[in-house]
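Chemist: Sequence and predicted structure below; questions after.
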Amino acid sequence: MLVSSQPDLAFAGEAANGREGVSLVRDARPDVVLMDIRMPVMDGIASTSAIIEAAEQENFSAPRIIVLTTFDLDEAAARAIRVGASGFVLKDAEPEFLLAAIRTVHAGSAVIAAGATRELFQYFSAAEPEKRKPESFGSLTAREREIFLLAARGLSNSEIASSEYLSEATVKTHISRILGKLGLRDRVQLVVFAFEHGLTSWESS
């Protein structure tokens, strides 16, 4: 009812469990999926992973996936982001926030439940005691590394543009190239990638 009440949104369907959710995505090809973490038959993490894999194998655009969770941060939500979710929101979030989250991820950005960002990235940072500089990071140009580090610290495109004396369009282009070279879906995965590999403390040169 909430989604259908919006003139710019359309409701694509509902699934009773994770396996049905994967089938629904294959059939309906929605732009955005609201994924419950805890479901019967197949949980939200496995379903998220299966949807991303199906999109790659069957050559269709994977939907942006928003995980719905009960707590500001739990390991399940963090694991869902690892496998391809574009963020998470609380189940008791205000309707306006949920609608904004749908529009935000559809536009290519990511959403994180309010107050959970620091804890989320600390989780990923602590999860990898031995961090190695990934080979893919070496494919970035010096300028791309600079922008990567700024984005990893949570700066917006406009803030990066102001800091680096670039246009927002140029920053957006750089971010797209960075995501492509690193095999990442969006900015939240960029930040997770940076923390997992200890890149936030490295120099860009």
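Modeler: Happy to help now that I have it.
Chemist: C-alpha from now on. contacts and neighbour counts both.
Modeler: OK.
Chemist: so where do the strands sit in the chain?
Modeler: Here the chain has its strands, by DSSP state E, at 32-36, 64-69, 87-90, 111-112.
Chemist: Does the last one pack against any helices or strands, and if so which?
Modeler: Of the remaining helices and strands, those touching strand 111-112 by 3 or more CA pairs under 8 Å, 6 or more residues apart in numbering; DSSP states H and E are strand 87-90, helix 95-106.
Chemist: quick one, the last one and strand 32-36 angle?
Modeler: What separates the directions of helix 95-106 and strand 32-36 is an angle of 120 degrees, with axes from the mean of the first three to the mean of the last three CA atoms, to 10 degrees.
Chemist: show me what contacts the nearest residue to Leu150 once chain neighbours are set aside?
Modeler: Nearest residue to Leu150, sequence neighbours excluded (CA to CA, 6 or more residues apart in numbering): Ile160, at 6.6 Å. Neighbour list for Ile160: 147, 150-151, 166, 168, 171 [criterion: CA atoms under 8 Å, 6 or more residues apart in numbering].
Chemist: quick one: which of the residues you listed has the most company?
Modeler: Of these, Ile147 is surrounded by the most neighbours, 23 neighbours in total, counting by other CA atoms under 10 Å.
Chemist: then this one, side by side with the first:
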Amino acid sequence: MRAGQKPSREPEVDATLSPREAEIVHLLGMGNSIGQIADAMGVSYKTIANNCTRIRGKLGLADVKELVRHAVERRFRGTGFG
């Protein structure tokens, strides 16, 4: 960070996420529930819930609501996922 620059309140860029984690965040941002994501990926609800916990840890987010808000904001700013 440069002198005089304010620290960002936004979590770090999602570069630390694995491709699967990035896909989950993308799907959350598109309005899918954890259950819908699990069905689409052919895994259990618990697997996606565990992934969300890891993603929140990597991004410094407190809860699933913050994770969903983060995903939606990135989508609308055009800084989402490929």
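Modeler: Yes, it's here. Everything numeric in this text was worked out from a predicted model, so none of it was measured.
Chemist: So which of the contacts of Ile160 of the first structure sit within helices?
Modeler: Judged by DSSP state H, the subset of the contacts of Ile160 of the first structure located in helices is 147, 150-151, 168, 171.
Chemist: would JSON lines of those with distance to Thr200 of the first structure be doable?
Modeler: JSON lines is the format used below for those (distance: CA to CA, whole Å):
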{"residue": "Ile147", "distance to Thr200 of the first structure": "11"}
{"residue": "Leu150", "distance to Thr200 of the first structure": "9"}
{"residue": "Ala151", "distance to Thr200 of the first structure": "10"}
{"residue": "Glu168", "distance to Thr200 of the first structure": "22"}
{"residue": "Val171", "distance to Thr200 of the first structure": "19"}
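Chemist: And these, which is closest to Ala127 of the first structure?
Modeler: Ala151 (20.8 Å; CA to CA).
Chemist: so that closest one makes contact with Arg187?
Modeler: Yes: here Ala151 of the first structure reaches Arg187: they are 7.4 Å apart, a contact under CA atoms under 8 Å.
Chemist: So for Arg177 of the first structure, which of the strands of the first structure sits nearest?
Modeler: strand 64-69 (19.0 Å).
Chemist: Let me see the contact set for Ala62 of the second structure.
Modeler: Arg56.
Chemist: now do Ser44 of the second structure
Modeler: The neighbourhood of Ser44 of the second structure, defined by CA under 8 Å, 6+ apart, consists of Ala38.
Chemist: Repeat that for the one 4 residues further on.
Modeler: Residues touching Ile48 of the second structure, when contacts are defined by CA under 8 Å, 6+ apart, comprise 24, 34, 37-38.
Chemist: Please say which position in the first structure Glu66 of the second structure maps to.
Modeler: In the first structure, Glu66 of the second structure lines up with Gln189, judged by TM-score structural alignment.
Chemist: Just say which of the helices and strands packed on strand 111-112 of the first structure is most tucked in.
Modeler: Highest mean neighbour count of those: strand 87-90, a mean of 24 (counted as mean count of other CA atoms under 10 Å).
Chemist: Same list (the helices and strands packed on strand 111-112 of the first structure) but as JSON lines, adding distance to Gly180 of the first structure.
Modeler: Below are those laid out as JSON lines (distance: least, CA to CA, whole Å):
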{"stretch": "strand 87-90", "distance to Gly180 of the first structure": "19"}
{"stretch": "helix 95-106", "distance to Gly180 of the first structure": "17"}
